[in-house]
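*Asks:* here's my sequence, what's the structure:
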Amino acid sequence: MNKRLSVLTGALALSLMSGAAIAKVSAEEAERLGGDELTPVGAERGPNKDGTIPEWQPAQRRGSLSGEYPNDPRIDGEKPLFTITKANMAQYADKLSEGHKHLLNTYDSYKMNVYPSHRFTTWPNEIFAATKVNATQCEMLDPDTPNNCKLGFPFPIPKTGAEPVWNHKVKWRGEAVTRYNNQMIVQPNGDYQLTKLIEDVQFGYASFKNPIPLTKDSGEFLRYLSKTVAPPRLAGTFILVHEKAGTGAAGRQAWLYSPGLKRIRRAPTVCCDNPYEGTDGHQFYDQVDMFNGALERYNWKLVGKKEMYIPYNSNRIAGPQTKYDVMVKPRHLNQDLPRYELHRVWVVEADIKAGTSHTFKKRRYYIDEDGWTIGMIDAYDNRDQLYQFQEGHIVFAYNLLTATTIPEVIYHFTSGRYFITATFNEDKPIDATVQFKPDYFTPASVQKMTTK
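*Replies:* This next block holds a predicted model:
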């Protein structure tokens, strides 16, 4: 461990022992945001020592709020610098996740094409301003209770493991969006089953029009509604979620409409390691958007920052030029398509608490410093064996000035199957022009939709 990381890790250990009182940073620390050292959201502004990670170069907004697939003409035609394979992975091992190491070791056909790194991810000025205010006011009372946070990233200079995860959960993504979500369960021979969803989301916390603060007493930060449209056996299923800070009755509220029952009902099982409807157990509810929901079952540790090869700027795999039959291959994605770049990431470890349970005993998260976006997760079972690997292909949306993951992949190492989600290559891209009526995300409204 280098001296810098050692000092950082030591400071983090002290902060973890002293509890939530140290979650806020001093005014002096906050002044670093947007200066020569840190970007306005807390990433290191400058390049790394050898220049393989460049200085932050914030993009300019372009494109309309609907009809835009991820694209960047400046980089989409670039050629790989080199390719990591089973034969040469040892020389890159310190910059690889355990999931990538497993895939490289297991499948001779697996490879990682590494491209020049680019740091264009940026955010609206309103997010910059609110983030600086949050740095000195927002605090973490417990892993599920941020307090005094509004609009921007709550914890741009994180001190505890839960804080980067909250930055991911509540980041700016627009006021409201509709997206097609095509999902595939891929068998070891490459055959796949396609499921199509339409998802509507209203953002509350990161909203310019009507921001809802996160406080110890309240904080509903988004509303979500999904409708399954295919295949026929699943069509007509609705899932409604009011996502809140907190746990239990104070936290998430969820409802499920099943065509078989013909009524909407409360669904407390829409959480944690319960399988998402229609995924045949290949995706848990808390794996949607890489991670969502309550943090209460785990102890969260901020390990530090590290340079890693992560999926980044993979516009080709997220756009209409790539059909699903080309994307899908036996055992893993068509690895000619993804783009990997060297970036600095925050490493967060979550270990199961005594007295609680989850299929994953331990998870290690790799969170991009520029986008506060989870790009990879190593997930371990109760025998401490690597059980699954989640890979989110990070793309930057120039029309919204936000980062997201398209597609997301979950590799199941015990079965040889993998699950693809968050794709819309063969449908319409995200529409951020939508406006929903105040009563749209209610059980009564969903019940009416089912009778049309």
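*Asks:* drop to CA atoms for contacts and neighbour counts, all remaining ones
*Replies:* OK.
*Asks:* which is the next helix or strand following the longest helix along the chain?
*Replies:* In the chain, taking DSSP state H as the definition, the longest helix is helix 3-18. Helices and strands here follow DSSP states H and E; after helix 3-18, the next one along the chain is helix 27-30.
*Asks:* flag every buried residue along the helix or strand just after that following helix.
*Replies:* Moving toward the C-terminus from helix 27-30, the next helix or strand (DSSP H and E) is strand 82-84. Of the residues in strand 82-84, I84 count as buried by neighbour count, 16 or more other C-alpha atoms under 10 Å.
*Asks:* likewise stretch 335-346?
*Replies:* Buried-residue list, stretch 335-346, by 16+ other C-alpha under 10 Å: 335, 337-346.
*Asks:* want to put them side by side, so please do this one too:
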Amino acid sequence: MIKQFGIIMLAAAVAGQAQAKVDPLQAERLGRDLTPLGAERAGNAAGTIPEWTGGVTPPAHYRPGMHHPDPYASDAELYRVNASNLAQYANQLPEGLSDLLQRHPDYYMRVYPTRRSASNPQRIYDATKRNAVNAELIANGNGITGAAAGIPFPIPQSGIEVIWNHILHYKGDQNHFITNQAVVINGRSNLIRRDRQIYYVYGREGMTPDQLDNTLLYYKYVVTAPARLSGTALVVQDPLDQVLSTRRAWRYSPDNRRVRRLPSLAYDSIQPDTSGLATADVVDTYNGAPDRYEWSLLGKREMLVPYNSYAVHQKGIPYDRIVQERTLNPELLRYELHRVWVIDATLRPGMSHVYQQRRFYVDEDSWQILAVDLRDRSGELVGLQESHPINYYDVPMVGSTVETLYHLKTGNYFVDGLNNNEPMYDFNAQLSPHEFSAQALRRSGN
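*Replies:* The predicted model follows:
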């Protein structure tokens, strides 16, 4: 059970899932006392969380294609949290983060002034307002109707609506990017470099609900290092309702020059090339069908979470300076006090998953999941996920620059998104859905 610790419990938290859209008078709050995406515009009473005033202003010298310069580089560190003073701040931390600090006395959190940097294009704000009075859950919450482009449920009434807000929050229309993932076992890390492409459907400019055709996105990657895996490739076609139509994925192996359909790449099936450390549904902190869990909206809470992680994003930082033996390098991480939605996901009777229970901490300003506590089938706390986000200036949107999954009992962990020594994301890449098929994957391997 979640401790009170300043949670704002909402009457809407116990509302059913049948009626998701809100009254037009409620929707009029968007852009007024609520931000255009549904957060509280005002700061908190203590003054430690400021008012949202539109999001970040990019530094004057920023140009598209740059690793995004830190707009808050001059901020002074307020304080540090570590094992010695953990009790003073435990009420503001995810349980997994408290556990990590206790297990590693040399690890610490650097806490900085809160900067409400989240922003989206105006068309996403406009779509969100339309969605608020039209969007509904369907198929027992496994899909949605009446929404496109924007946040479907900016004034949420249930936990599953908050999760859909995360799944569907704007990430650009398309993206070509090169990143590295690190598998860290017994203190030793191994990097895999991937050339990746995503073509988003839900959030595309001009998209309407009747055009969606149950398609969320298309995804492809090609491994370019190390040499033993080079040329391995994967294509994924992601539906919106993954119970109605399952995710389709194909993998190309250069060893036998064959493309094969993967029987499953969802739920707790293991991601390829992660040494068993990452399940399929931890990509982007959580993705895929929500049907195996009961979702509970516990309320909103002021917490210390990763935010404005520009320092770890900067160009040229060696990866071995970021990825250390047991954790990421705390000198490169930034934490701030933000209001987050707290959501519990509990495995339904008869369903199977390695994680019996998950607690999500979702940013009110962007709907990005910032942290997750993971419990195994016996209920023991075994994992912590963190998303270290920035606001990408040229889109604009909030997304992780680095994601981690710590296995608390073993000390092993998984990192994705390392791009400090790669070209910056290309949000204007010329991509087409035709490039994301088994046939295209077969052609690319020949």
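*Asks:* related to what we said a few turns ago, check which helices and strands the longest helix of structure 1 sits against.
*Replies:* strand 298-311 (3 or more C-alpha pairs under 8 Å, 6 or more residues apart in numbering; DSSP states H and E).
*Asks:* mean deviation, the strand it packs on versus structure 2?
*Replies:* Per the superposition on structure 2, strand 298-311 of structure 1 and its aligned residues are separated by 0.7 Å on average (mean C-alpha distance after the TM-score superposition for structure 1).
*Asks:* residues in structure 2 aligned with that strand?
*Replies:* Structural correspondence for strand 298-311 of structure 1: residues 293-306 of structure 2, per TM-score structural alignment.
*Asks:* do stretch 149-165 of structure 1 as well
*Replies:* If you align by TM-score structural alignment, stretch 149-165 of structure 1 falls on residues 147-163 of structure 2.
*Asks:* can you pull the contacts of Y398 of structure 1?
*Replies:* If a contact means C-alpha atoms under 8 Å, 6 or more residues apart in numbering, then Y398 of structure 1 has 59-63 as its contacts.
*Asks:* kindly report the same for P156 of structure 1.
*Replies:* With contacts defined as C-alpha under 8 Å, 6+ apart, the neighbours of P156 of structure 1 are 41-43, 131-132, 135, 167.
*Asks:* ditto for P70 of structure 1
*Replies:* With contact taken as C-alpha under 8 Å, 6+ apart, P70 of structure 1 is in contact with 315, 318-319, 395-397.
*Asks:* what do we get in structure 2 for it?
*Replies:* Taking TM-score structural alignment, the alignment pairs P70 of structure 1 with H68 from structure 2.
*Asks:* re the thing from before, ok, and the contacts of P70 of structure 1 in structure 2?
*Replies:* Of these, the subset whose aligned partners also make contact in structure 2 (criterion: both residues aligned by TM-score structural alignment, their matches' C-alpha atoms under 8 Å) comprises 315, 318-319, 397.
*Asks:* which of those tops the neighbour count?
*Replies:* A318 (28 neighbours; other C-alpha atoms under 10 Å).
*Asks:* ok, and the closest non-adjacent residue to it?
*Replies:* Leaving aside its sequence neighbours, A318 of structure 1 sits nearest to I406 (C-alpha to C-alpha, 6 or more residues apart in numbering; 5.7 Å).
*Asks:* next: L37 of structure 2.
*Replies:* When the adjacent residues along the chain are set aside, L37 of structure 2 lies closest to P154, with 5.7 Å between them (C-alpha to C-alpha, 6+ apart).
*Asks:* so how far is A135 of structure 2 from the one you found?
*Replies:* Noted for P154 of structure 2: a distance of 10 Å to A135 of structure 2, by C-alpha to C-alpha, to the nearest Å.
*Asks:* now swap in Y62 of structure 2 and tell me
*Replies:* Relative to A135 of structure 2, and taking C-alpha to C-alpha, Y62 of structure 2 is found at 37 Å.
*Asks:* the two: which has the busier surroundings?
*Replies:* The residue with more neighbours, out of Y62 of structure 2 and A135, is A135; 23 against 15, by other C-alpha under 10 Å.
*Asks:* where's the alignment partner in structure 1 of that one relative to L400 of structure 1, distance?
*Replies:* For A135 of structure 2, the equivalent position in structure 1 is taken to be C138, counting by TM-score structural alignment. Using C-alpha to C-alpha, C138 of structure 1 is found at 25 Å from L400 of structure 1.
*Asks:* same check, this time on S97 of structure 1
*Replies:* Computed with C-alpha to C-alpha, the distance linking S97 of structure 1 and L400 of structure 1 is 30 Å.
*Asks:* same deal with V7 of structure 1?
*Replies:* 37 Å.
*Asks:* the more surrounded of these two?
*Replies:* Shown here are V7 of structure 1 and L400; by other C-alpha under 10 Å, L400 has more neighbours (21 against 13).
*Asks:* helix, strand, or coil at G206 of structure 2?
*Replies:* Going by DSSP: H, G, I helix; E, B strand; the rest coil, the secondary structure assigned to G206 of structure 2 is coil.
*Asks:* can you report how many residues lie near it?
*Replies:* As a burial measure, the neighbour count of G206 of structure 2 was computed by other C-alpha under 10 Å and equals 11.
*Asks:* ok, the alignment partner in structure 2 of R383 of structure 1 - contacts?
*Replies:* In structure 2, R383 of structure 1 lines up with S378, judged by TM-score structural alignment. Applying C-alpha under 8 Å, 6+ apart, we find S378 of structure 2 in contact with Q356.
*Asks:* give me the distance between S378 of structure 2 and Q357 of structure 2.
*Replies:* Separation of S378 of structure 2 from Q357 of structure 2 (C-alpha to C-alpha): 10 Å.
*Asks:* same question, T145 of structure 2
*Replies:* With the distance defined as C-alpha to C-alpha, T145 of structure 2 ends up 27 Å from Q357 of structure 2.
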